[in-house]
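**Q** Let me see the structure of the following:
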Amino acid sequence: MKLTVIGTGYVGAVHAACMAEIGHTVLGVDINPDRVDLLNRAKAPMHEPGLDELLTRTVASGRLRFTTSLAQAARFAGLHFICVGTPQQPDSPAADVRYVDAAVEGMAPDLRPGSLVVGKSTVPVGTAARLAARLRQVAPQAEIAWNPEFLREGSAVRDTLWPERLVVGVSSARAEAVLRDVYAPMLRGGVPFFCTDPSTAELVKVAANSFLATKISFINAMAEVCDAAGADVTTLAQAIGEDSRIGHPFLQPGLGFGGSCFPKDIRAFAARAEELGAGKAVAFLHEVDEINTRQRRRTVDLARALVGGSFADRNVGVLGAAFKPDSDDVRDSPALAVADAVRAEGAEVRVHDPAALDNAQAAFPELKYTSVVPEACDGADLVLHLTPWREYAEIDPALLARVVRRPLLVDARNTLDVQAWQQAGWCVRALGRPGLNGAHRHATGTGPYDGLIGVSLESDPCMSS
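**A** I've put the predicted structure just below:
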């Protein structure tokens, strides 16, 4: 089939390359000429495992190319996927759908009769119906459908070529047939296919993200309780995850979620529910959001306590800038939020990340950056592990201990081998694990981390080195 993909960010670039990989002829569209030029040279505009190789094959095959012209795209094919961003509005928690609207409006005058415009962008429920009404005015022979994406940054290629499910929201049997043809290789492989109305399809994505965000915030809420009770949240998470009704995925306690999806999607979902008069049904999402944000503040509090109550004149090494591993995306990155908060309180902060340094430097130019882990930690009074890259799990803690001023570590992701770090002489702390290194809350403390340093630094065995 011939098809277009409008918008070549994470979703669009991957979708275009994957559609070409399974045999379709694809024209990608973006308003950024530099990005279009990069993609036409088979270079991914972001760090995404496997995407460069996929672009190299599909561009060389002639099945994939890119342009800046919406009119050219409208004339190229009768099937169009909308993959533009829907960020949070600057003055509201609601989603900003202006780019979706602009894509449809821009193509409408040149659409072929019988064209099918398929939204993949995450939008407020009701967007498809609104756009369908608009198309009936300006391109009456065109049709709208919705086909939400479920890819995860870091595994986007795999998630697109071998999805866990396909969901399409259509208004006609013809639209369903077209989308079944598009995804025929996946369907032959047994991928579940859900055909429903556009409103349900729109809700599937935001409902899924809201559930996962809730699960993350739940275990982080339990980490707060564990800090108060002297319990260990990692053991708690493992134990409840064995329950088949709960499961282990997304029960990783730590710094919380970030990125371009979960935070803005749950806020937009709550805002849209309010508009529909169903705000009370999802009021819990506001607390989910607050718990997640609070994890960042709690991490800064824990770090401050470890260095004696003040970051002034302290050197802090930071491991991680991306919001998650295997990505260079720093949008709403918990790691950078913590690093910048520590810097703002007077610390000298040096940040390392395997892929996201350029994006991090553009977003937070006040921080210092390095491509070498020992350099980030050289002379550090404290090391913060903030993004769980595989590289950090492979660090030799004994070698790193030789370059720091004090071997103090906050494992804000609970993914490092704590025993190995302790055996190398490190004092390790983590949210929800007050028993690490024998630390306990002080019985008369009033703050969440008073007991981590007790009355004096010397009272803690980790502070004696």
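**Q** drop to CA atoms for contacts and neighbour counts, all remaining ones
**A** Will do.
**Q** ok, and for stretch 126-145, which residues are buried?
**A** Buried residues in stretch 126-145, counted by 16 or more other CA atoms under 10 Å: 127-128, 131-132, 134-135, 139-140, 142-145.
**Q** cool, stretch 34-44 as well?
**A** 35-36, 39-40, 42-44.
**Q** got a list of contacts for it?
**A** For stretch 34-44, contacts defined as CA atoms under 8 Å, 6 or more residues apart in numbering pick out 13, 29-30, 45, 51-52, 55-56, 59, 65-68.
**Q** pretty sure R75 belongs to a helix, no?
**A** Yes: per DSSP: H, G, I helix; E, B strand; the rest coil, R75 lies within a helix segment.
**Q** Can you verify my assumption that it contacts P109?
**A** No: counting by CA atoms under 8 Å, R75 does not reach P109; the two are 10.0 Å apart.
**Q** of all the buried residues of stretch 126-145, which comes closest to G279?
**A** Of all the buried residues of stretch 126-145, the one with the least separation from G279 (CA to CA) is T127, at 18.1 Å.
**Q** Could you check how far that closest one is from T200?
**A** From T127 over to T200 the distance is 11 Å, taken as CA to CA, to the nearest Å.
**Q** try A103
**A** For A103, the distance to T200 - CA to CA - is 22 Å.
**Q** V316 looks like it's in a helix, true?
**A** No: assigned with three-state DSSP, V316 falls outside any helix and is strand.
**Q** Give me the next element, helix or strand, following the longest helix anywhere in the chain.
**A** Scanning the chain for the helix with the most residues, using DSSP state H, yields helix 198-229. Once the chain leaves helix 198-229, the next helix or strand it forms, by DSSP states H and E, is helix 233-241.
**Q** Show me how far that following helix is from its chain's centre.
**A** Centroid separation for helix 233-241 versus its chain: 23 Å, with CA atoms, centre = their mean, to the nearest Å.
**Q** repeat for stretch 416-429
**A** 28 Å.
**Q** how close does the residue lying closest to K264 once chain neighbours are set aside sit to R267?
**A** Computed as CA to CA, 6 or more residues apart in numbering, the closest residue to K264 that is not its neighbour in sequence is Q88, at 5.6 Å. Per CA to CA, Q88 is found 8 Å from R267.
**Q** Next, the structure of the following sequence, for comparison with the previous one:
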Amino acid sequence: MAHRLTVIGTGYLGATHAACMADLGFEVLGLDVDAERIARLAAGDLPFYEPGLEPLLRRGLESGRLRFTTSYDEAAEFGDVHFLCVGTPQKAGEYAADLAYVEEAVTRLAARLRRPCLVVGKSTVPVGTADRLARRIAELAPVGGDAVLAWNPEFLREGFACKDTLHPDRIVVGLPADQGAAGHAEKVLREVYAPMLAEGTPFVVADYPTSELVKVSANAFLATKISFINAMAEVCEAAHADVTKLSEALSYDDRIGGRFLGPGLGFGGGCLPKDIRAFMARAGELGVDQALTFLREVDEINIRRRIRMVDLARELLGGSFIGRTVGVLGAAFKPDSDDVRDSPALDVAATIRGQGGRVTVFDPRAMDNARRAQPALAYGESALAAARGAHVVLLLTEWSEFRRMDPADLAEVVAERNIVDGRNALDPERWRSAGWTYRALGRP
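**A** Got it, this is the predicted structure:
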């Protein structure tokens, strides 16, 4: 008999995991305390944009394999395997992760566990959290030691979440020290992930702390690589060199590779910034803060890119934004997403408005979220509308429709042909030959 799955928390991670597991044939019950979110999901309405996910959601609902609830009692009774997909945002005014939502979810679920089950943490948490939560479950669960905790970090990329769930590049499971419990948890997870394992996906078995470190270590490495090439962009600007050619040359070195070596405005979103900060905070608590001091500079390089983008735009306008109109293309932190959390694009737009510029923003998917996050900005209904009357246009999120823009079409609506390419996504010669003054981060 197939395991019945619950997914606790139906945000980006949870909704994706629930829909994908249902598509694999499992009976899945998604749980969230947000009744409005649950109602939308139950109606087949995805509360965020992710390519390919909404059809999976609707297919699961129509098949009857996927349902949603706000009841912990129902979830505890239903599930053989409970996936914890609750958010761990950054604490206000601190670097550390806020574990309140995870701890509340575990407490409420554990108190209702009356039959043997496996609880599987997928949330990104500071190392040491799983061991503490395992003790909490053992104390609270009526079934006692027959409620076992495993840790199974997620590695989703926004824009590729369905692929990353259904065809992951690796599966990591952190198991308890007790051999009997560990053997049972591994067996169950191998059964749940059998379709992925049949494709040859590596299955890495570790202990709790190692599994907790995998996600934050991967994010720290990725952030470091992005900030490295952006640090080189700073040097290139000072030396009148071209960082895009530097990046290309580096990419042919097998030891380095070209992925995520694209210079530009830097990273944002709900994971990388808060995860590297939480990692630094946890290292300090463990007394090894010196091991991760380099991440502070990684973070600062990333923030400096935003400042430099504002400076470049101001330079093109003769030193001031006051009385000038700025068209901003992009609000999401990356293309194929509507996520504006810690978005470099939206941060730059708001900063310019704060310095006196009249700013109009357009994004193909993130307009609603952008309006909620920055209601004082103006918003256009298209790229041309955002650029109308602009003295400078900023490309800040590299959506494909922005890459394909015709310089001549844009020239017809702007006040001055000035463009700053924050993602090195455009062909400089094409734009310059159309009469534009083209500037980009890290290029002459």
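**Q** Please flag which of the contacts of stretch 34-44 of structure 1 sit within helices.
**A** 13, 51-52, 55-56, 59.
**Q** Dump the residues you listed into JSON lines; add neighbour count and distance to G317 of structure 1 as well.
**A** JSON lines is the format used below for these (neighbours: other CA atoms under 10 Å; distance: CA to CA, whole Å):
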{"residue": "A13", "neighbour count": "25", "distance to G317 of structure 1": "34"}
{"residue": "L51", "neighbour count": "23", "distance to G317 of structure 1": "31"}
{"residue": "D52", "neighbour count": "18", "distance to G317 of structure 1": "31"}
{"residue": "L55", "neighbour count": "26", "distance to G317 of structure 1": "36"}
{"residue": "T56", "neighbour count": "18", "distance to G317 of structure 1": "37"}
{"residue": "V59", "neighbour count": "21", "distance to G317 of structure 1": "41"}
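**Q** now, which of those sits nearest L384 of structure 1?
**A** Nearest to L384 of structure 1 among these, counting by CA to CA, is L51 at 30.2 Å.
**Q** Just give me the match in structure 2 for the closest one.
**A** By TM-score structural alignment, L51 of structure 1 lines up with L53 in structure 2.
**Q** so its match makes contact with T16?
**A** Yes: using CA under 8 Å, L53 of structure 2 is in contact with T16, at 6.9 Å.
**Q** quick one on the thing from earlier: the match of L51 of structure 1 - nearest residue in space that isn't next to it in sequence?
**A** C162 (6.4 Å).
**Q** and the counterpart of the one you found in structure 1, how many neighbours?
**A** Aligned counterpart of C162 of structure 2 in structure 1: V157 (TM-score structural alignment). By other CA atoms under 10 Å, the residues close to V157 of structure 1 number 24.
**Q** so who does V157 of structure 1 touch?
**A** 14, 18, 49-51, 151.
**Q** can you put the ones in helices among the contacts of stretch 34-44 of structure 1 in CSV and add distance to M222 of structure 1?
**A** Compiled in CSV, these are given as follows (distance: CA to CA, whole Å):
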residue, distance to M222 of structure 1
A13, 38
L51, 37
D52, 40
L55, 43
T56, 46
V59, 48
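**Q** with the residues you listed in mind, which one is nearest to E287 of structure 1?
**A** A13 (33.8 Å).
**Q** Map the closest one across to structure 2 for me.
**A** In structure 2, A13 of structure 1 lands on A15 (TM-score structural alignment).
**Q** residues in contact with its match?
**A** Going by CA under 8 Å, 6+ apart, the list of residues near A15 of structure 2 reads 9, 30.
**Q** hey, where'd the helices end up in the stretch 51-200 of structure 2?
**A** 53-63, 72-78, 100-110, 129-140, 161-166, 179-192, 194-198 (DSSP state H, counting those that start in this stretch).
**Q** what's the burial count for the equivalent of G62 of structure 1 over in structure 2?
**A** By TM-score structural alignment, G62 of structure 1 lines up with G64 in structure 2. Counted with other CA under 10 Å, the neighbours of G64 of structure 2 add up to 12.
**Q** just I256 of structure 2 next, same as before
**A** 11.
**Q** Which helix or which strand is home to it?
**A** Counting by DSSP H and E, I256 of structure 2 is part of no helix or strand.
**Q** ditto for C195 of structure 1
**A** With DSSP H and E as the criterion, the answer for C195 of structure 1 is strand 193-196.
**Q** what range in structure 2 matches that strand?
**A** With TM-score structural alignment as the criterion, strand 193-196 of structure 1 aligns to 203-206.
**Q** And stretch 221-234 of structure 1, by the same measure?
**A** The aligned range for stretch 221-234 of structure 1 is 231-244, by TM-score structural alignment.
**Q** Same check on stretch 377-384 of structure 1?
**A** The aligned range for stretch 377-384 of structure 1 is 387-394, by TM-score structural alignment.
**Q** what about A134 of structure 2, distance to A147 of structure 2?
**A** Per CA to CA, A134 of structure 2 is found 9 Å from A147 of structure 2.
**Q** secondary structure element for the aligned partner of L399 of structure 1 in structure 2?
**A** Using TM-score structural alignment, the partner of L399 of structure 1 in structure 2 is D409. Counting by DSSP H and E, the element that carries D409 of structure 2 is helix 407-411.
**Q** Report the mean distance between that helix and its aligned residues in structure 1.
**A** Aligned to structure 1 and superposed, helix 407-411 of structure 2 gives a mean residue distance of 0.7 Å (mean CA distance after the TM-score superposition for structure 1).
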